[in-house]
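A.B. asks: Here is the input, now give the coordinates:
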Amino acid sequence: MENASAYKVLVVDDDVDIVEILQYNLDKAGYKVASANNGKQAVEIVKTFLPDLIIMDIMMPKMDGVEASRIIREMPEAAETYIIFLTARAEEYSEIAAFDTGADDYITKPIRPRALVSRISAIFKRRSKREQAHNTLSVGDLVIDRQSYTVYKADQLINLPKKEFELLYFLAQHPNKVFSREDLLQNIWGADVYVLARTVDVHIRKVREKIGEGYIRTVKGVGYKISLEN
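C.D. replies: Okay, the predicted model is just below:
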């Protein structure tokens, strides 16, 4: 099983018995668990608990699961949150409404808690594999690992400060695409931080000194790009 303690699960249902049995089984499996009894409460909990996965009933008082899912899907902090709907209703329109609001999965009651926990474990295993694949980029003989903030060139470690690393990683995510200084300032430093465009030039120069001249190309009058044509 994946390291369950690294993941947080929010259980949302107005049936106290269902919440208790799911919370018990998820706790036993090692997950960090929070619970809510209606959609309105769930939306508030998501803001602070930041769950990796939500198990949510559709038919609830105050705010149903469909409306809660619609609101949660508009929250930037929950963009990657996996949502599984639970419902005793098997009508097609309920399923369609659930998926239209961004649900990832749909389970009809009665629930088999152990089977559901196994399903959640499989979801997190797939997610972990995707994240590992996305976190490591290769450009020529460079290997750039976002998870450990390391860069290797032909198996030799290259030490880059955080901003230099983020600049290299961002460009490597978009090979052969040209970014202006303003684009890079926006994506690496953010809109709320005031730095001069010259800062990008300085960081590019420092990265080139460490990884070599053949990777980051200057497109005169436009900006910079990672080139795969070494």
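A.B. asks: switch to C-alpha atoms for all contacts and neighbour counts from now on
C.D. replies: Will do.
A.B. asks: Now do the strands in the protein.
C.D. replies: 8-12, 32-36, 53-57, 82-87, 105-108, 136-139, 142-145, 150-153, 156-158, 216-219, 223-226 (DSSP state E).
A.B. asks: To compare against the first, here's the next sequence to fold:
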Amino acid sequence: MAQGLVLVVEDEPAIAELVRLYLSRDGFGVTCCGDGESALAAVRRDRPVAVVLDIRLPGIDGTEVCRRMRAADDWTPVLFLTAADDEVDRIVGLELGADDYVTKPFSPRELVARLRAVLRRTAGPQAAHRVYRVGPVTVDTERHRVTAGDADVRLTTTEFDLLAHLMARPGRVFTREELLAAVWGYAAQAGTRTVDVHVAQVRAKLGAASPIRTVRGVGYAAEVAP
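C.D. replies: All right, here's what the predicted structure looks like:
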């Protein structure tokens, strides 16, 4: 049974076909395109459940595609494909609201697993309704809503899950490796820099209300500032 349509944006036909094949085997519908303009048109036309997006594209690159999607209030999950040495581009992509990334060369099975992890987060928690409060910040898991005082704060799915995980255990210090496993669903070798970038994004959106504290040499905790 089909599990939704995934848009694959990749200008190398062999890679696009490999990704299409593995996603199709896993039950996804797949449509492919090879440039940024076509990608934006396909997102609007086809309403995919997720986008697998190469950063290096002809014309409009992947980061600009992601930026335009988020500017249009389109929060479709985005998983970037990047070259191993493109750390700056990866970080920029995450800052623009991408949910995860896979570096080339990659295992197609890992890509499918990462995509499924992103979609599980997008589908929301399966546990009972929870409301977490730390200081002026409230996280409502059922409504997928974050407020800072009286103001609503718009977070990506990954940012939301990261904040909720920290606020569910206020004062508990989590290592970056623990956060990768709990929120992203994969092992530490994937790169703890991802955690730092997402924490920075959550802090920027919450401003002075942010309850996230850095514990040097350890990781992060959510707690009211003394």
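A.B. asks: Serialize the strands of the first structure to CSV and add fields for distance to I204 of the first structure.
C.D. replies: Below are the strands of the first structure laid out as CSV (distance: least, C-alpha to C-alpha, whole Å):
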stretch, distance to I204 of the first structure
strand 8-12, 38
strand 32-36, 41
strand 53-57, 39
strand 82-87, 37
strand 105-108, 44
strand 136-139, 16
strand 142-145, 16
strand 150-153, 15
strand 156-158, 15
strand 216-219, 8
strand 223-226, 9
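A.B. asks: how about the corresponding residue of the first structure for G4 of the second structure, what does it touch?
C.D. replies: Using TM-score structural alignment, the equivalent of G4 of the second structure in the first structure is Y7. Y7 of the first structure makes contacts with 31-32, 51-52, as judged by C-alpha atoms under 8 Å, 6 or more residues apart in numbering.
A.B. asks: Next: H174 of the first structure.
C.D. replies: Counting by C-alpha under 8 Å, 6+ apart, H174 of the first structure makes contact with I226.
A.B. asks: roughly how far apart are it and V43 of the first structure?
C.D. replies: Distance, H174 of the first structure to V43 of the first structure, using C-alpha to C-alpha, to the nearest Å: 34 Å.
A.B. asks: next one: D183 of the first structure
C.D. replies: Using C-alpha to C-alpha, D183 of the first structure is found at 33 Å from V43 of the first structure.
A.B. asks: More neighbours: those two, which one.
C.D. replies: V43 (20 against 15; other C-alpha atoms under 10 Å).
A.B. asks: which position in the second structure aligns with the more buried one?
C.D. replies: Aligned partner of V43 of the first structure by TM-score structural alignment: L40.
A.B. asks: Near the residue nearest to its match when sequence neighbours are not counted, how many other residues are there?
C.D. replies: Distances taken as C-alpha to C-alpha, 6 or more residues apart in numbering put V65 closest to L40 of the second structure, at 6.6 Å, once the chain neighbours are dropped. Neighbouring residues of V65 of the second structure were enumerated by other C-alpha under 10 Å; the total is 24.
A.B. asks: what residues are up against the residue nearest to V207 of the first structure when sequence neighbours are not counted?
C.D. replies: Leaving aside its sequence neighbours, V207 of the first structure sits nearest to E164 (C-alpha to C-alpha, 6+ apart; 6.2 Å). Contacts for E164 of the first structure were tallied using C-alpha under 8 Å, 6+ apart; they are 203-204, 206-207.
A.B. asks: How about Q201 of the second structure?
C.D. replies: With C-alpha under 8 Å, 6+ apart, Q201 of the second structure has these contacts: 95, 159.
A.B. asks: tell me which element it is part of?
C.D. replies: If you go by DSSP states H and E, Q201 of the second structure is part of helix 193-206.
A.B. asks: tell me which strands and helices the lengthiest helix in the first structure is in contact with?
C.D. replies: Counting by DSSP state H, the longest helix found in the first structure is helix 113-135. If contacts are counted by 3 or more C-alpha pairs under 8 Å, 6 or more residues apart in numbering; DSSP states H and E, helix 113-135 of the first structure sits against helix 16-29.
A.B. asks: which residues in the second structure does the helix it packs on align to?
C.D. replies: Against the second structure, helix 16-29 of the first structure falls on residues 13-26 (TM-score structural alignment).
A.B. asks: Kindly reformat the strands of the first structure as CSV containing mean neighbour count and distance to I18 of the first structure.
C.D. replies: Shown next, in CSV, are these (neighbours: other C-alpha atoms under 10 Å; distance: least, C-alpha to C-alpha, whole Å):
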stretch, mean neighbour count, distance to I18 of the first structure
strand 8-12, 24, 9
strand 32-36, 20, 11
strand 53-57, 26, 10
strand 82-87, 22, 10
strand 105-108, 16, 13
strand 136-139, 17, 40
strand 142-145, 20, 41
strand 150-153, 18, 45
strand 156-158, 12, 51
strand 216-219, 17, 55
strand 223-226, 22, 52
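A.B. asks: Minimum distance to Y169 of the first structure: which of the ones you listed has it?
C.D. replies: strand 142-145 (6.8 Å; C-alpha to C-alpha).
A.B. asks: ok now the closest one, how far from the chain's centre?
C.D. replies: Chain-centre distance of strand 142-145 of the first structure: 20 Å, with C-alpha atoms, centre = their mean, to the nearest Å.
A.B. asks: All good on my end, thank you.
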